[in-house]
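[1] everything below, folded, please.
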Amino acid sequence: MKIDLNSDMGEGFGRWTMADDDALMGLISSANIACGYHAGDYAIMDHTVRLAKEKGVGIGAHPGLPDLIGFGRRTMVVSDTDMEAMLACQIGALQGVAARHGHRVTHVSYHAAFGTMANENDDRALRLVRVIAALDKDLTVFCMPGQPTERAAEKVGLKTHTLFLADRAYTAAGTLVPRGQPGAVIHDLAGVRARVRQFLEDGLVTTIDGVRMPVKARSILVHSDTPGSLEIAKAIRGEMDACGAVLTPAHRLND
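    Next up, the predicted model:
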């Protein structure tokens, strides 16, 4: 079975780094690259794209709200028109950097509050995926199963890949446990391994309430800003190898 392992990357700023992106790049198959709004800058974007090209890793835009202090995790009062412009600006910036290095942006994965706001209603979700389609109809949209973004992307003819979040707890409703609540972020490596094994072998995840719930996904996400993200990624790769999963960039999953 082909499985994509992706990570949010390039989320430093200037001299500040968030994670060991260089080491993570050797473990993953797709990188979701911050585009300068919630994190990242021109130099970090350039380095991350170049490294991904060298490692054969697929790249995608990871657009967020313009909130460096809050790391894009705080909702903002902005219009749908502003969100459309933000999205186009960030994807376009990464496309330019990628072209310089002979690489290509193949997917879009919303960051934190931008994704939450995108999924607040069907109309906004549709407006945003139309922006993506206008930039490149071959772009794949990363999303959570059953969200407005998934339905909207399919409506405009964009491919989607739904995600399994190995380091985040799920509710019985299929949503993520909000950050800040106990158990929302999973740091225990044995727990991560067990979750990945259950997902790969049975297509299930055990929710924070103890419910075994089906998960429709072929891409596993690990957040690089989670403390110990490098060790988490290594644990996931170990389980993938043990289960016979073939590491595959998201844009090649259907080849």
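[2] can we go C-alpha only for contacts and neighbour counts from here?
    OK.
[3] and the strands in the chain?
    Ranges of strands within the chain are 2-9, 30-34, 58-62, 105-109, 140-143, 159-165, 204-206, 212-214, 219-223, 246-247, based on DSSP state E.
[4] nearest to residue 99, out of these?
    strand 105-109 (8.6 Å; Cα to Cα).
[5] the closest one packs against which elements?
    Packed against strand 105-109 by the contact rule (3 or more Cα pairs under 8 Å, 6 or more residues apart in numbering; DSSP states H and E) you find strand 58-62, helix 80-100, strand 140-143.
[6] quickly compare those and say which is most buried.
    Among those, strand 58-62 has the highest mean neighbour count (mean count of other Cα atoms under 10 Å), at a mean of 29.
[7] give me the most central residue, the chain.
    Taking Cα atoms, centre = their mean, the centroid of the chain lies closest to residue 109, which sits 4.8 Å from it.
[8] returning to that earlier point: need the helices and strands packed on strand 105-109 in JSON lines (columns: distance to residue 21).
    As requested, those are exported to JSON lines (distance: least, Cα to Cα, whole Å):
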{"stretch": "strand 58-62", "distance to residue 21": "13"}
{"stretch": "helix 80-100", "distance to residue 21": "17"}
{"stretch": "strand 140-143", "distance to residue 21": "20"}
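[9] structure for this one too, so we can compare:
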Amino acid sequence: MEIRMDINSDMGEGFGAWEMGNDALLLDYITSTNIACGWHAGDPARMQKLVELAIQKNVHIGAHPGLPDLAGFGRREMAISEQDAYRYTLYQAGALQAFVKAAGGTLHHVKPHGALYNQAARDIKLARGIAQAVKDLSNDVILYGLAGSCLITAAKEINVPVWQEVFADRRYTPEGFLVPRTQAGAVIEDDEQALQQALSMANNGIVKSIDGKEIAIQADTLCIHGDNPHAVEFAKKIKAALH
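    Down below sits the predicted model:
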């Protein structure tokens, strides 16, 4: 049986002079791109060029809003309110939406970045702020959120389209959250292990936690991180295995 799953990757997370690097190559092996909107990384030139490339390659375009923390790459938690989460998301996703519209495309989804994503996965109030921002962008924009988390709950509460996201190269806690990057073993470095985890989630709806516990998980979209030297080769393997 053919497996159908969205494959997404975070992109545009650099600054200054445009260097396509893995981003341009990865677009050939994924179905959705999450483009940084300038707060944790990225800039208007990268946003515009990636939007244009994604449209050329028929890849779904998503906004990747983060916390206002360039120095920490948006990975440091901040004390923010539900209204902050709403404004931060609407502001950044709205900027990318403008580039998409100017290029003749349609914004497909919003996926929060880093600490904003992880905080909202645990905090229903922050999740509601993000979900409301996505709804206010357009009734057709999809929210990508950690499978089984508060982001999924909040989206369903207000009838926002939602895809439950899983990660090939991240370890999970027994509760189904991502193991913090500050903890040893949080990232799966071995491509074969990451591939097997992705297939287990896609085929069986199961992921093993860092302590070996099997967790039921819904996998609508799979994230591949593009910021490692083997990203393109890994994307090829994932695409071949899933299809």
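[10] that older thread, check the alignment and tell me where the residue nearest to the centre of structure 1 lands in structure 2.
    Matched to structure 2 by TM-score structural alignment, residue 109 of structure 1 sits across from residue 111.
[11] next up, the contacts around that match.
    34, 62-65, 117, 143-145 (Cα atoms under 8 Å, 6 or more residues apart in numbering).
[12] could you identify the most distant pair in those residues?
    62 and 117 (14.4 Å).
[13] can you name the residues of structure 2 that stretch 139-148 of structure 1 overlays?
    The aligned range for stretch 139-148 of structure 1 in structure 2 is 141-150, by TM-score structural alignment.
[14] kindly report the same for stretch 176-185 of structure 1.
    So stretch 176-185 of structure 1 sits over residues 178-187 in structure 2, by TM-score structural alignment.
[15] distance of the counterpart of residue 233 of structure 1 in structure 2 from residue 227 of structure 2?
    Using TM-score structural alignment, the equivalent of residue 233 of structure 1 in structure 2 is residue 235. According to Cα to Cα, to the nearest Å, residue 235 of structure 2 and residue 227 of structure 2 sit 12 Å apart.
[16] what about those two, which has more around it?
    Legend: neighbour count by other Cα atoms under 10 Å for residue 235 of structure 2 and residue 227, higher for residue 235 (26 against 15).
[17] mind listing what the nearest residue to that one once chain neighbours are set aside touches?
    Sequence neighbours aside, residue 29 is the residue nearest to residue 235 of structure 2 in space, at 6.0 Å (criterion: Cα to Cα, 6 or more residues apart in numbering). Counting by Cα under 8 Å, 6+ apart, residue 29 of structure 2 makes contact with 232, 235-236, 239.
[18] against residue 51 of structure 2, how distant is residue 29 of structure 2?
    16 Å.
[19] ok, now residue 241 of structure 2?
    27 Å.
[20] what is the aligned counterpart of residue 88 of structure 2 in structure 1?
    By TM-score structural alignment, residue 88 of structure 2 lines up with residue 86.
[21] and for residue 132 of structure 2?
    By TM-score structural alignment, residue 132 of structure 2 lines up with residue 130.
[22] cool, and residue 225 of structure 2?
    Using TM-score structural alignment, residue 225 of structure 2 pairs with residue 223 in structure 1.
[23] show me where structure 2 has helices.
    Under the criterion DSSP state H, structure 2 carries helices at the ranges 21-26, 44-56, 82-102, 114-122, 124-137, 150-157, 191-204, 231-242.
[24] okay, the contacts of residue 111 of structure 2 in TSV with distance to residue 176 of structure 2 next?
    Below are those laid out as TSV (distance: Cα to Cα, whole Å):
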residue	distance to residue 176 of structure 2
34	22
62	24
63	24
64	22
65	23
117	14
143	19
144	16
145	13
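[25] follow-up on the earlier one: quote the end-to-end distance of the match of stretch 139-148 of structure 1.
    So stretch 141-150 of structure 2: terminal residues 18 Å apart, Cα to Cα.
[26] next one: that stretch to chain centre, how far?
    The chain centre lies 9 Å from the centre of stretch 141-150 of structure 2; the measure is Cα atoms, centre = their mean, to the nearest Å.
[27] repeat for stretch 146-166 of structure 2
    13 Å.
[28] tell me the buried residues in that stretch?
    Buried residues in stretch 146-166 of structure 2, counting neighbours by 16 or more other Cα atoms under 10 Å, are found at 146-155, 160-166.
[29] ditto for stretch 167-186 of structure 2
    167-174, 176-180, 186.
[30] then stretch 60-71 of structure 1?
    Neighbour-count burial for stretch 60-71 of structure 1 flags 60-68, 71 (criterion: 16+ other Cα under 10 Å).
[31] and stretch 35-55 of structure 1, by the same measure?
    The neighbour-count check on stretch 35-55 of structure 1 (16+ other Cα under 10 Å) flags 35-41, 44-46, 48-53 as buried.
[32] with stretch 102-113 of structure 1 instead?
    103-113.
[33] check the offset of it from the chain's centre.
    Using Cα atoms, centre = their mean, the offset of stretch 102-113 of structure 1 from its chain centre is 8 Å.
[34] likewise stretch 174-183 of structure 1?
    For stretch 174-183 of structure 1 - counting by Cα atoms, centre = their mean - the centre lies 17 Å from the chain centre.
[35] what does it rub up against?
    Against stretch 174-183 of structure 1 from outside (Cα under 8 Å, 6+ apart): 168-171, 184-185, 208, 213.
[36] please apply the same query to stretch 226-243 of structure 2.
    Taking Cα under 8 Å, 6+ apart as the rule, stretch 226-243 of structure 2 contacts 2-5, 9-11, 22-23, 25-26, 29-30, 191, 195, 198-199, 202, 224-225.
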